[in-house]
Structures are given as C-alpha cells and as structure tokens.
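Take a look and give me a structure for this.
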Amino acid sequence: MRTIKSFNYSVVFFLFPFMAIYLVFQIFPLFHALFASFFKWDLLTSGMTFKGLANYTRMLKDPTFWSSFFNTLKFVLYSTPLLIIIGLIFAILLNKKSKVNSSFRTAFFAPYVFSVSVTTLIWGFMFNPQKGLIGKAFTFLDLPVINWLTDPHFAMAAIIICTLWWTVGFNMILLLAGLQDIDPFIYEASSIDGAKWYHDFFHITVPSLKRTIELVAILQIIASFQIFGQVYILTKGGPGGTTRVLIQYIYETGFRDYQLGYASAMAVFLFLAMFAISLIQLTFKSEKKNAKE
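Alright, predicted model coming up:
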C-alpha cells in the first residue's frame, strides 16, 4: 500500500521570509506599475483617472522617450561586448594561482564593491579637463584636451569607461570560475600535439566557457538596460540629452514632473524590452542545443 508522505512544513518556514520580501518588493511593484500605466496619476490629486492606452499612445509619439531609449540601447551595444571581452582577458591572465595573481584579482574586483556615487566621484575628477589625471596626461603628451563630460561626441564614451572600470571585475570573477572548471589535462594534451595558444583559446577555452559567457551576457545586458546612476551624476543626461537614458527619463517624469502614470507606462515598456531580449537569447541557445542533438 502506497504511503502518503506528510507535508514538510519546515520548507514553508524557511521559504516564507524570502517569498514575502520577493512578493512585496518585486512582484507587487511590477503589477502595480502595469495597473498605474492605464491611469493618469500625478501625485498632486487625491485619485487616479482611467485613461486606457493614452499613456502608451503618448509614449510612442514622444521624441524624448525614443531618444532616451536609443541612448540606452547604444550604451548596451557598446558596453556589453567590452565588458565581456575585457573580463575574459583579465580572467585568462589571472587564471594561474599565485600571490601576485591573487593581489591583482582583488585589485580588479575591488571597484565593484564601491557605490555608484563613489565611482562617479572618482571618474568625475579623472575626466576634469584641467585638474583630472586624464587631462594632465593629454597635456603631458601634447594632445588636445577633451572635455569628456560636456562634449556630445565623448560624453557617452566617458560613461562607458566609468562603467567598465566599475563592473568588469564581476564579469572577471564569473569567467575565472568557469576557467578553473576546465580540466588542465586538455591543455597538456593540446601542447603535446603542437597546438599554439590561439588554437587553445578558440578550440578549448571559448567552447568550454560557452555557458558562462552566455550567463555573463544576459546579466550584463539586463544591468546595462538599467543604467542610471553614472549618467545622472556625471552628465545629468547632457550635453543636449545625448546621454539621457530611459531610466533617467522615467525618474524625471515620475518624481520631478509627478506623472506617475506615464512613467509607469515607460517602465513597463523597458521591462518588456529586457524580457524580450532575454527570451530571444534563451530561445536561440535552446535551438542551437537541439540542433546539435
């Protein structure tokens, strides 16, 4: 006779704190933003006025929304490959265990623990054309000094450089963990066969790190779409809106202009964009896996 196992209430006991926090701070705000996106809600009146799809129609016709979205997309497309490639280079160079490499690992990862305000304070001074280290270096090399944060041609590059210094250490650690899972005997067998280092890289290292690289890419894209602090502190979205990103426009619309309904509609759009990109990546990965099988 089959016995019915008693329900393990300890599981619920240990999961409840996490699930409660997750529901309150993740799931509820998501559905509340979706709900608010159909209303006119300006925080200055006592109620919410139903507007249907008016906020979404306004969003599609808003040139500032589209410029902010494309600035965000530009940041994602430029920064993500750099953060993955440079993180991989650092991981390969620091893969061997030694005291020197341990010190370098700590040095490269250390910026990641800084807050965004500390990071932007450091780089705001670095990019100062008169007093900053970069400006001094350009002057020493007799090169024209660049106004990084006020020149529309270089402002986005300055934000990418700041973000690269701040977050590349996290990608390095993930890729380093993937490298250390590769059996060293594979490289030994490759060297016996006379393979060069670039053969090892393209035929052993990269294929073995495929899943790790895919994970890093998904995490990096999601994080890059949510960029806000570096832009808001370094450039305030300037010059001329060339670095204004979507999160900044959502923040300004909701908490400066008190148009929470419209801000919620843009937030829902951003969530759907990130969800769609992640879904495309996972679908493409699944199709490639099925094709190999």
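
Could you use CA atoms for every contact and neighbour count after this?
Fine.

Please name the residues that touch the spatially most central residue of the chain.
Geometric centre of the chain, nearest residue: Ala223, 2.1 Å, by C-alpha atoms, centre = their mean. For Ala223, the contact set (C-alpha atoms under 8 Å, 6 or more residues apart in numbering) is empty.

mind checking how far it is from Phe127?
24 Å (C-alpha to C-alpha, to the nearest Å).

repeat for Phe202
37 Å.

Please give the structure of this sequence too, so both can be compared:
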Amino acid sequence: MAESYRRSRWSNGLFVVPYLSVFLTLLVFPLGWGIWLSLNKVDLFGGERFIGLKNYARVLNDPIFAQAVKNTVIFVGVSVPTLVMLGLFLALALNKTTKGSSFLRGLFFASSILSVTIVTLIWRIVFIPNDGLMALIFEYFGWQPIGFLSTTGWSLFSVGVATVWWCIGLPMMLFLAALQQIPKDLYEAAALDNASRWRVLTRITLPSIKSTIMLVAVIQVVMQFQLFGQAQLMTNGGPAGSSRPIVMYIYEVGFLRWDIGMGAAASQILFLIILCAAMLQYWISTRKEEVDA
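Okay, the predicted model is just below:
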C-alpha cells in the first residue's frame, strides 16, 4: 500500500516536470549565471577572474549610473500613476455594451500590439522639429517650437508620452474585465438609495476592484523600470544622458564597452530595485486594506 502511494506520488510529480524545466532554464539559471558574472571580471571574449563585489562598487560610484537611476525613477513615478489612472478612466467610460464603446476599446487597445520600432517612428514624426505635428501646432498658435527630443527636460517627457500611448491598452482591458465582474445587484441597490455617482464610485466600484488596481500598478512598475527601446530609438539617451534609463546603461556597459561583469552587476541592482518597488507597492496596498478593515 505504501509502495503504491509512493509510486503514485512520483507519477503525479511528472506533470510539473515540463514547467519546472522551463522555469529552471529560463529564470533560475540565467539569474544565477548573472549573479556569478557580476562577481567576476569578464568581457565578451571570456577570461573570467573572480573579483568579488568590486563590480558593484564600480557601478554604485559611477555618476552615469546615478543619473540613469534618477531618470528611471522619475519616469516610473510619473508614467505608472498616469497609466493606472488613465486606464481606469477609460475603462469606466467604455464599460458599456454599445457599438461605439466596442470600437473605442479596440482603438485604444490597438496601439498595444505595435512593435516598439513602429511606436517610436510614429512619435518621432510627432515630435520632430520644424516639420513634426507638434511643430505645426506651435506654429499655428504663433509659439516658439520646442525641440522635444533634443532638449533637456523635454526628452524624457517625450519618451513618457510615447510609452503611455503604447501601454495604455493593457491596464484598460484589465480594469474592464474587473468592472464587468462586479455584481449588478450592488448598483441596483445604490440606485434605490439615490446614491450619487461619486458615492457609487468610491463605495462600490473602487473597493470592488482594489486587487486589480494593485495588480495593474505592480505590472506597470515592473514593465516601466525596464524602459529601453523607446529611449534608445527616440533620443538615444540624450541630450547629455537626460533620458538614459538603467537598462540602456546596462546595454552600453555590457555590449558597447564589453564590460560584462559590470553590466551584470548593474542588472542585479536593477532586479533588486524592481523587487523592492513591487514589494513596497504590495505592502502599501495590503496595509491600506488592513486599515480599512
């Protein structure tokens, strides 16, 4: 009997082998290898030499890395709340069964299926000096045109606008799915009590989708900390590094300067930053739920 139970347990365990093998191959092994590389002096031609934490010290003492961290934190701090609030607003506005709402849902989600190359090409045409859409608008109103992609302070803003336009589809659809799961009985009871729209929103709608709001926020934090393609193709990190994100710094160190160890150390620091940001977001959300309870 015991032998049959053990055999059954091992045979059931075989069902997780495909997932476990993919998980180890694509996640655990690269993470471990990246940690090992970050502790070695190594370039693209090999020649590993263990140096401990010196790569981390070099990264943390690099003013270019500090600037990249600042740019990325500012970008995430502005783009994530914008994506969450704008996605929620669109979901509330389009949570209807009309043909117009269906068309607009598809229209807003359509940008999400485009590649980063197409997105940046579109927004370069919008922001390009002299002949771009923004330049024509400024000229129409008699204003002095702004070099959005080549001016410090505006370059990161331009990348953020393109990113929000590109990524807004996923938050909107997640919020729409959550809104459609709210029982209609709650809204009917609120209508009988003559509750205002604001009271319905704050007392029924938002509390019912708290978990989705947290999910969208965490997803966007993780995604936006990995900003790379938009910044590289639109501004190439300029001017003067004012729009260089952390991932672009890792790319430049690892693949342009061939310092794989230092690039790996920077990537591990980025991993810790993303992990801490996601956990902080989760802690704040759960803490707020406990206080409300």
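
TM-score for these two?
Superposed pair, TM-score by TM-score structural alignment, normalised by the length of structure 1: 0.93. Supporting alignment: 291 aligned residues with a C-alpha RMSD of 1.9 Å.

about what we covered before: give me the more crowded residue out of Phe202 and Phe127 of structure 1.
Ranked by neighbour count (other C-alpha atoms under 10 Å), Phe202 of structure 1 and Phe127 place Phe127 first, with 21 against 11.

Would you agree the more buried one is in contact with Lys136?
No - using C-alpha atoms under 8 Å, Phe127 of structure 1 makes no contact with Lys136, being 9.7 Å away.

Show me the strands in structure 1, by range?
Under the criterion DSSP state E, structure 1 contains strands at 39-40, 49-50.

What residues in structure 2 pair up with the last one?
So the one you mean is strand 49-50 of structure 1. Using TM-score structural alignment, strand 49-50 of structure 1 lines up with residues 49-50 of structure 2.

can you list contacts of the matching stretch?
Leu39, Asn40, Lys41, Val42.

before we move on, what about stretch 153-173 of structure 2?
Counting by C-alpha under 8 Å, 6+ apart, 71, 75, 79, 82-84, 86-88, 90-91, 108-112, 114, 119-120, 123, 127, 147-149, 216, 230-231, 234-235, 238-239, 242-243 sit against stretch 153-173 of structure 2.

Among those, name the buried ones.
71, 75, 79, 82-84, 86-88, 90-91, 108-109, 111-112, 119-120, 123, 127, 147-149, 216, 230-231, 234-235, 238-239, 242-243 (16 or more other C-alpha atoms under 10 Å).

still on that earlier bit, so which of the strands of structure 1 gets nearest Leu176 of structure 1?
strand 39-40 (47.7 Å; C-alpha to C-alpha).

quick one: that closest one aligns where in structure 2?
Counting by TM-score structural alignment, strand 39-40 of structure 1 corresponds to residues 40-41.

once aligned to structure 1, how far is that stretch on average?
Here the mean offset of stretch 40-41 of structure 2 against structure 1 after fitting is 0.5 Å, by mean C-alpha distance after the TM-score superposition for structure 1.

neighbouring contacts of that stretch?
So stretch 40-41 of structure 2 is contacted by Gly47, Glu48, Arg49, Phe50, Ile51, Gly52, Asn55, Asp259, Ile260, Gly261, Met262 (C-alpha under 8 Å, 6+ apart).

most surrounded residue in those?
Neighbour counts for the contacts of stretch 40-41 of structure 2 (other C-alpha under 10 Å) peak at Gly261, which has 29 neighbours.

mind listing what that residue touches?
Leu37, Ser38, Leu39, Asn40, Lys41, Val42, Asp43, Asn55, Gly254.

rerun that using 7 Å as the cut-off
Neighbour list for Gly261 of structure 2: Leu37, Ser38, Leu39, Asn40, Lys41, Val42, Asn55 [criterion: C-alpha atoms under 7 Å, 6 or more residues apart in numbering].

With Thr120 of structure 2 instead?
Gln230, Leu233, Met234.

Next: Leu37 of structure 2.
Gly261, Ala264.

From Leu31 of structure 2, how far off is it?
10 Å.

What of Leu215 of structure 2?
24 Å.

now do Trp166 of structure 2
Taking C-alpha to C-alpha, one finds Trp166 of structure 2 at 29 Å from Leu31 of structure 2.

Val84 of structure 2 too?
Taken as C-alpha to C-alpha, the span from Val84 of structure 2 to Leu31 of structure 2 is 30 Å.
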